[in-house]
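*Asks:* I would like to see how this sequence folds:
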Amino acid sequence: MGKLYNLVYLLLLALPVKSAAIDTPPSSGTITDSRDGRQYHWIRIGEHKWLTENMAFGLKESYPKCELCDVNDGTANNEGITKHDYIENYGRLYPWESALSVCPDGWRLPTIEEWQQAIEAHGPLYLSGRKMSKNAAELSSWGNWNGYASNDLGFSVLPAGRIDVSWDNFINYMKGFAFFWSATASSKEHAYSISMNHFQDGVEIRPRGKYIYAMSVRCINE
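*Replies:* Prediction:
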């Protein structure tokens, strides 16, 4: 009996053991937007997947609309950038109500609380802007945006600027500032937004006019 017991024990030891890592959710991946076939990368932060690229799906109320857009990059000279090149590098800019509906199926605009969780995952508010930003010198011209950008988790913020929708052919602060909508309204006229810029290392969270600005959109999974 003892020999039989030892044999069974040895056979059990020889069985493959399921690794805990197999059950660990993937930390990154890609999705394809079925509406236009565009592929987006994502990373996992906490309980959510976050797209690491700005939404680029063309809604009726999305910008830029012009083929050759005027760009104020913060210098004395305006630059011309084609609509195609802007979208390929920075995605599109959306008014708040459009931002609420632009994400692909299974994804949505994050609340301000979810944005705060993603920011906190990169460290304190006053440092997290650089840690969330991508070093891409060819897409930045203001000051030292890229000098301290470490993109710690691969969130890959780029300075897409924003548009005052009353001037829809003019992109302000491109190459120096990034602006993102949250899904959380702060009043009838305002919603919370997130911004980063070349002046500071941190992130600014503040209400901005829902019907005044068009800004970038990042999505999280439902």
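*Asks:* switch to C-alpha atoms for all contacts and neighbour counts from now on
*Replies:* OK.
*Asks:* Give the other helices and strands that the helix or strand encompassing Q117 contacts.
*Replies:* Taking DSSP states H and E as the criterion, Q117 maps to helix 112-120. If you count contacts as 3 or more C-alpha pairs under 8 Å, 6 or more residues apart in numbering; DSSP states H and E, helix 112-120 packs onto helix 125-131, strand 177-185.
*Asks:* Save these as CSV, and put in mean neighbour count and distance to C103 too.
*Replies:* Formatted as CSV, the helices and strands packed on helix 112-120 follow (neighbours: other C-alpha atoms under 10 Å; distance: least, C-alpha to C-alpha, whole Å):
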stretch, mean neighbour count, distance to C103
helix 125-131, 21, 23
strand 177-185, 24, 12
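*Asks:* Ok, which of the ones you listed comes nearest Q117?
*Replies:* Proximity to Q117 (C-alpha to C-alpha) singles out helix 125-131 among the helices and strands packed on helix 112-120, at 10.6 Å.
*Asks:* Another for comparison:
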Amino acid sequence: MNKIIIFLASVIAGLTLNACDDDNNLPDIVPSEHGAVTDNEGNTYNWVRIGDLLWTTSNANNGPLMDNYRYYDNTEWKNAFSKNEKAWLQEEYHPVYGNLMTWDDAMESAPEGWRVPTDEDWQKLERQLGMENTADRGWRGENGVGRKMQEKDTGCRLALMLGGFITVVPSGYAWIEMELDFTDEYGAFWTSTLTDSNPDHKTAYYRKVHCSNGGVDREAGRCDKLMSVRWCRNAQ
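*Replies:* From the prediction side, this is the model:
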């Protein structure tokens, strides 16, 4: 009986160690090159090379400011943010998390020679970081790929920021809500790849990471949402 108990305890301990060690089984990707790029508004961003792609390491901070977005509440147009909220965005949010944009604005944001990553660009990055089921929808790579994407200790990592996102909730043909949600919990990032998941609205793939979930969410969302933007380009 004692031998059986000892055997079971060793099995459980082994499983626990393996579960806790998932992050250690991922490839240790050290960017092979790094540099900087400047956007059309004079903002400078660092970039790193991972595989055959260069990726910016901070969120885009150009384009139409999210501060100025308005919504229609069935009676009149209203500002999404109050004067105090706009001051907080300018002083605290934008310097850390950048700007949130609709898909159309995101497509116009990239500096010359750069692009909003395609869905395949993101999948290539995910495979490079150790994910296998990159073409699946929903949360994938729960072994820690999402945490890998958030690493910033060396200054040469992707350092995905958790800037939340803005969802516009429609009522009939009018907007009735526009709020910034889940700052410091989720980061949501556009791809440039459109989908046909909603016949009534233009939709595109995006990626989402969470502060404690080790995975990366691959889903499609309406293009009028406001999300963070990163850029990439092919390495020369």
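*Asks:* related to what we said a few turns ago, quick check: which of the helices and strands packed on helix 112-120 of structure 1 is nearest to E114 of structure 1?
*Replies:* Of all those, strand 177-185 sits nearest to E114 of structure 1, with 8.8 Å by C-alpha to C-alpha.
*Asks:* The helix or strand following the closest one aligns to what range in structure 2?
*Replies:* Next helix or strand after strand 177-185 of structure 1 toward the C-terminus (DSSP H and E): strand 190-197. Mapped onto structure 2 using TM-score structural alignment, strand 190-197 of structure 1 covers residues 203-210.
*Asks:* quick revisit: so the helix holding Q117 of structure 1 corresponds to what in structure 2?
*Replies:* Aligned by TM-score structural alignment, helix 112-120 of structure 1 corresponds to residues 119-127 of structure 2.
*Asks:* just the helices in structure 2 please.
*Replies:* Here structure 2 has its helices, by DSSP state H, at 2-20, 83-88, 94-97, 103-107, 119-128, 145-150.
*Asks:* so which of the ones you listed is the most packed in?
*Replies:* helix 145-150 (a mean of 23; mean count of other C-alpha atoms under 10 Å).
*Asks:* Tell me roughly how far it lies from structure 1 on average.
*Replies:* Mean deviation of helix 145-150 of structure 2 relative to structure 1 after superposition (mean C-alpha distance after the TM-score superposition for structure 1): 0.6 Å.
*Asks:* Name the residues that touch that helix?
*Replies:* Outside helix 145-150 of structure 2, the residues within contact range by C-alpha atoms under 8 Å, 6 or more residues apart in numbering are 23, 26, 126, 129-131, 157-161, 209-216.
*Asks:* And whichever helix or strand L11 of structure 1 is part of, what does it pack against?
*Replies:* Here L11 of structure 1 sits within helix 2-14, counting by DSSP H and E. Applying 3+ C-alpha pairs under 8 Å, 6+ apart, we find helix 2-14 of structure 1 packed against no helix or strand.
*Asks:* Go ahead and build a ChimeraX selection from the buried members of the contacts of helix 145-150 of structure 2.
*Replies:* Filtering the contacts of helix 145-150 of structure 2 down to the buried ones (16 or more other C-alpha atoms under 10 Å) takes a single ChimeraX command:
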select :23,26,126,129,130,131,157,158,159,160,161,209,210,213,214,215,216
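*Asks:* The contacts of helix 145-150 of structure 2 in strands, which ones?
*Replies:* V209, H210, V216 (DSSP state E).
*Asks:* measure the first one to E85 of structure 2 for me?
*Replies:* Meaning V209 of structure 2. Distance, V209 of structure 2 to E85 of structure 2, using C-alpha to C-alpha, to the nearest Å: 25 Å.
*Asks:* Next, the mean deviation of the match of strand 190-197 of structure 1 compared to structure 1.
*Replies:* In this overlay with structure 1, the average offset of stretch 203-210 of structure 2 from its partner residues is 0.6 Å by mean C-alpha distance after the TM-score superposition for structure 1.
*Asks:* What is the distance between that stretch and the centre of its chain?
*Replies:* Offset of stretch 203-210 of structure 2 from its chain centre (C-alpha atoms, centre = their mean, to the nearest Å): 6 Å.
*Asks:* repeat for stretch 150-170 of structure 2
*Replies:* Centroid displacement of stretch 150-170 of structure 2 relative to its chain, using C-alpha atoms, centre = their mean, is 5 Å.
*Asks:* buried set for it?
*Replies:* Per 16+ other C-alpha under 10 Å, stretch 150-170 of structure 2 contains these buried residues: 150, 156-168.
*Asks:* quick one: contacts for P110 of structure 1?
*Replies:* Neighbouring residues of P110 of structure 1 by C-alpha under 8 Å, 6+ apart: S182, A183, R218, C219, I220.
*Asks:* Leaving out chain neighbours, which residue sits closest to the second one?
*Replies:* Distances taken as C-alpha to C-alpha, 6 or more residues apart in numbering place T111 nearest to A183 of structure 1, at 4.7 Å, with adjacent residues excluded.
*Asks:* What of E120 of structure 1?
*Replies:* The shortest distance from E120 of structure 1 to any non-neighbouring residue, by C-alpha to C-alpha, 6+ apart, is to S128 (7.5 Å).
*Asks:* ok, back up a step: save the helices of structure 2 as a markdown table, and put in distance to L226 of structure 2 too.
*Replies:* Formatted as a markdown table, the helices of structure 2 follow (distance: least, C-alpha to C-alpha, whole Å):
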| stretch | distance to L226 of structure 2 |
| --- | --- |
| helix 2-20 | 35 |
| helix 83-88 | 16 |
| helix 94-97 | 13 |
| helix 103-107 | 7 |
| helix 119-128 | 18 |
| helix 145-150 | 20 |
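*Asks:* among those helices, which is nearest W55 of structure 2?
*Replies:* With C-alpha to C-alpha as the measure, helix 119-128 is the member of the helices of structure 2 nearest W55 of structure 2 (9.5 Å).
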